[in-house]
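*Asks:* Sharing a sequence plus its predicted fold:
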Amino acid sequence: MFDEIIIEHTNKNIDEVIYYWEKKQIAIKDCLITKTLKILRENNYIKDHYKIIVNKNIPVSSGLGGGSSNAASIVKALIKTNKKFKPNKKLIDILHNISSDMIFFLYDYDYAIVKNFGKKVKKHKFKNELKFDILLTKINCETSNVFKTFDTLNLKNLKKSSIKKELTKIKKKQYNLLVNNLLVACLNTYPSISEIYNRINKEDQNYLLSGSGGTFFKISEVL
């Protein structure tokens, strides 16, 4: 599943970003692409303005990183086509301030260990290839709303896991024990997501929440 992006130069003094979902134009709140281009220009990484068309196949606000991956893909394209645009630590810091997920998407890794709130990305390889079955709920979950609930419920005191523990669970195929600390916040923020989760959990306890929701996924090994 991936979005399709068309990037063109424009003579206008403003960036134009147009999104389509199922061939219909849609509005995107807090567009990461517009924000990224603006900040890159302010820091002299680019000078031009662009017209960008995004044909969405990844649902909006689904917890699958569509917005961050779109913005990162555009940065990668600009780096590739502009010799003066060179990635460095300053650029990583700038992009991380826009979206903590964006740094991961700058790399072409199938799997990675991500630390330091998204800043440190290390390539990882599993012994066996993993398969992901995705369950789309078609319910938009705003990340900011989920984190507000997370803070309101004081969920930061939840028992924390570690990367080592989570990797061990995957190695032992204990996928249903994997932890997403945003699950409780998401279910409390969006009752409709909670209903879906309770329903699928009765039949299959291996489904996990992706990001801040509202997509669920199940892991298995490719035989």
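*Replies:* Okay, I see it.
*Asks:* going forward, measure contacts between C-alpha atoms and count neighbours the same way
*Replies:* Will do.
*Asks:* which ones are touching the residue minimising distance to the centre of the chain?
*Replies:* Residue closest to the mean C-alpha point of the chain, counted by Cα atoms, centre = their mean, is G65 at 1.9 Å. By Cα atoms under 8 Å, 6 or more residues apart in numbering, the contact set of G65 is 101, 211.
*Asks:* and the gap between it and N176?
*Replies:* Separation of G65 from N176 (Cα to Cα, to the nearest Å) stands at 22 Å.
*Asks:* got it, and D30?
*Replies:* The value you get for D30 to N176, if Cα to Cα is used, is 34 Å.
*Asks:* ok, those two, which is more surrounded?
*Replies:* N176 (15 against 9; other Cα atoms under 10 Å).
*Asks:* quick one: contacts for that one?
*Replies:* 205-208.
*Asks:* Report the distance from the helix ranked longest in the chain to the chain centre.
*Replies:* What stands out as the longest helix in the chain, according to DSSP state H, is helix 66-81. The chain centre lies 13 Å from the centre of helix 66-81; the measure is Cα atoms, centre = their mean, to the nearest Å.
*Asks:* same deal with stretch 123-139?
*Replies:* That offset, for stretch 123-139, works out to 13 Å (Cα atoms, centre = their mean).
*Asks:* And stretch 77-91, by the same measure?
*Replies:* 22 Å.
*Asks:* List the buried residues of that stretch.
*Replies:* 78-79, 85, 91 (16 or more other Cα atoms under 10 Å).
*Asks:* what's the answer for stretch 47-58, then?
*Replies:* 49-56, 58.
*Asks:* Pretty sure I139 sits against S194.
*Replies:* No: checked against Cα atoms under 8 Å, the pair I139 and S194 is beyond contact range at 11.2 Å.
*Asks:* thinking again about what came up before, include distance to I6 when you put the buried residues of stretch 77-91 into CSV, please.
*Replies:* Supplementary listing: the buried residues of stretch 77-91 in CSV, determined by distance: Cα to Cα, whole Å:
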residue, distance to I6
L78, 12
I79, 16
F85, 20
L91, 23
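*Asks:* circling back: which one (most neighbours) among the contacts of N176?
*Replies:* Result: L208 is most packed of these (other Cα under 10 Å), 23 neighbours.
*Asks:* Please compare the first structure with the one that follows:
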Amino acid sequence: MVAKSYAKINLFLKIVGKTQINNTSYHLLQSRFMRVASLYDTLGFNFNAKEFSLVGDFDCLTEQNTIYKAFIVLLPYVSKEQVKALNHTQIVVQKKIPSGGGLGGGSSNAACFLQVVNRELNLGLDKATLMEIGAKVGSDVPFFISDLELANVEGRGEIITPYNAESKFDIEVITPNVHCSTAEVFRLYAKEFYSTSAIVQTQMESWLQKSNAEILNNNAFSNNDLLKPLLRLHSELESYCQKGVFLSGSGSCFWKKCNAIEYAAKHKEAQ
């Protein structure tokens, strides 16, 4: 069987604090995610393979792949018979979502894997448990498991609140040929841009209550706290910072709103 693994964009991304978990420091965020229906990877599943395997053009070792990580984290949640079934699963991945672009491709792949094997192999896990598993794989995975098109996201990404789906809009994704490291961007942000006074100001601005129209009226720097450290690391991306163009997540991809006619024409060209 074949399943679609969709991309997402961040309408905004604001850092609102830090936390320590198992002696590891994490940034706490507030963001709004929107699923991108026109951009997705394709995952093909074979449940009669000799062993668990991944096939695809990946830019990392198998052990670092989010699907493999999801497979490993999933095992303690299922029975011995279900583990046997999982061990005969092959996943063939066709990538369309740019790696390092801030569009959540790896997280989406992990979520898609968890949802499909849960359904097709009758693992019997509810959505809350799948989201718990997903959170151990990556911060964006719970959003994709939620199946929401538009949601406010908090904490490290595990707190998901539906947002008015009727306020979604068509976008064009802009994909520079640049791979950005999330870890490097956050590391530089923590070192040179993190400010307690800025955090207090951000919390007072009530970003989660802002309408999409308000967000679209801002500039890219106001909407995404990671844009400045990103440009420090990749100055070649500065030319994309134009009016009405916004950064998604911590990667190199930008997006802009487009009307229905523009969207239809762009989507037709891509087919």
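*Replies:* Everything's here; your move. Being a predicted model, the structure only gives us computed values, none of them experimental.
*Asks:* Got a TM-score for the pair?
*Replies:* The TM-score (TM-score structural alignment, normalised by the length of structure 1) is 0.82; 210 aligned residues with a Cα RMSD of 2.5 Å.
*Asks:* equivalent range in structure 2 for the longest helix of structure 1?
*Replies:* Helix 66-81 of structure 1 corresponds to residues 105-120 of structure 2 when matched by TM-score structural alignment.
*Asks:* The matching stretch against structure 1, how far on average?
*Replies:* Mean deviation of stretch 105-120 of structure 2 from its aligned counterpart in structure 1 after superposition (mean Cα distance after the TM-score superposition for structure 1): 0.8 Å.
*Asks:* Relative to K165 of structure 1, how far out is K171 of structure 1?
*Replies:* 10 Å.
*Asks:* any chance you could map the strands in the stretch 151-271 of structure 2?
*Replies:* Using DSSP state E, counting those that start in this stretch, the strands of the stretch 151-271 of structure 2 run over residues 159-162, 171-174, 245-247, 254-257.
*Asks:* Pick the most deeply packed of the ones you listed.
*Replies:* Scoring the strands of the stretch 151-271 of structure 2 by mean neighbour count under mean count of other Cα atoms under 10 Å gives strand 245-247 as the most buried, with a mean of 27.
*Asks:* now what about that one, what contacts it?
*Replies:* For strand 245-247 of structure 2, contacts defined as Cα under 8 Å, 6+ apart pick out 10-11, 219-220, 223-224, 227, 253-257.
*Asks:* Give the aligned range of it in structure 1.
*Replies:* Counting by TM-score structural alignment, strand 245-247 of structure 2 corresponds to residues 207-209.
*Asks:* Distance from the matching stretch to the middle of the chain?
*Replies:* Distance of stretch 207-209 of structure 1 from the chain centroid (Cα atoms, centre = their mean) equals 15 Å.
*Asks:* With stretch 36-55 of structure 2 instead?
*Replies:* On Cα atoms, centre = their mean, the centre of stretch 36-55 of structure 2 falls 18 Å from that of its chain.
*Asks:* Give me the distance between I134 of structure 1 and A77 of structure 1.
*Replies:* Taking Cα to Cα, one finds I134 of structure 1 at 28 Å from A77 of structure 1.
*Asks:* Sorry, slip of the keys, the one I care about is L158 of structure 1.
*Replies:* The value you get for L158 of structure 1 to A77 of structure 1, if Cα to Cα is used, is 40 Å.
*Asks:* again, but for V222 of structure 1
*Replies:* Counting by Cα to Cα, the gap from V222 of structure 1 to A77 of structure 1 is 32 Å.
*Asks:* tell me the contacts of N55 of structure 1?
*Replies:* 3-5, 19-21, 23.
*Asks:* returning to what we had before: just the buried residues of stretch 47-58 of structure 1: which are in strands?
*Replies:* In this view, the buried residues of stretch 47-58 of structure 1 that belong to strands under DSSP state E are 49-56.
*Asks:* What is the neighbour count of the counterpart of M102 of structure 1 in structure 2?
*Replies:* Under the alignment by TM-score structural alignment, M102 of structure 1 pairs with V141 in structure 2. Residue neighbour count, defined by other Cα under 10 Å, stands at 30 for V141 of structure 2.
*Asks:* Now check structure 2 for the residue matching V121 of structure 1.
*Replies:* So, by TM-score structural alignment, V121 of structure 1 is matched to I160.
*Asks:* I should have written T152 of structure 1 there, sorry.
*Replies:* By TM-score structural alignment, T152 of structure 1 lines up with K191.
*Asks:* likewise A27 of structure 1?
*Replies:* Checking TM-score structural alignment: A27 of structure 1 goes with D59.
*Asks:* now do L187 of structure 1
*Replies:* So, by TM-score structural alignment, L187 of structure 1 is matched to L231.
*Asks:* show me what contacts that match?
*Replies:* By Cα under 8 Å, 6+ apart, the neighbours of L231 of structure 2 are 237-238.
*Asks:* by contact count, what packs against the longest strand belonging to structure 2?
*Replies:* Scanning structure 2 for the longest strand, with DSSP E as the assignment, gives strand 24-46. Here strand 24-46 of structure 2 touches strand 2-21, strand 90-94, helix 105-120, strand 150-155, going by 3 or more Cα pairs under 8 Å, 6 or more residues apart in numbering; DSSP states H and E.
*Asks:* The ones you listed: which one's closest to I72 of structure 2?
*Replies:* helix 105-120 (11.0 Å; Cα to Cα).
*Asks:* so after the closest one, what's the next helix or strand?
*Replies:* helix 127-137 (DSSP states H and E).
*Asks:* List the buried residues of stretch 192-209 of structure 2.
*Replies:* 194, 203, 207-208.
*Asks:* how long is that stretch end to end?
*Replies:* Stretch 192-209 of structure 2 end-to-end distance (Cα to Cα) = 28 Å.
*Asks:* ok, now stretch 81-92 of structure 1?
*Replies:* Counting by Cα to Cα: the opening and closing residues of stretch 81-92 of structure 1 are 19 Å apart.
*Asks:* ok, now stretch 158-171 of structure 2?
*Replies:* The first-to-last residue distance of stretch 158-171 of structure 2 comes to 25 Å (Cα to Cα).
*Asks:* Would you pull up how far that stretch lies from the middle of the chain?
*Replies:* That offset, for stretch 158-171 of structure 2, works out to 14 Å (Cα atoms, centre = their mean).
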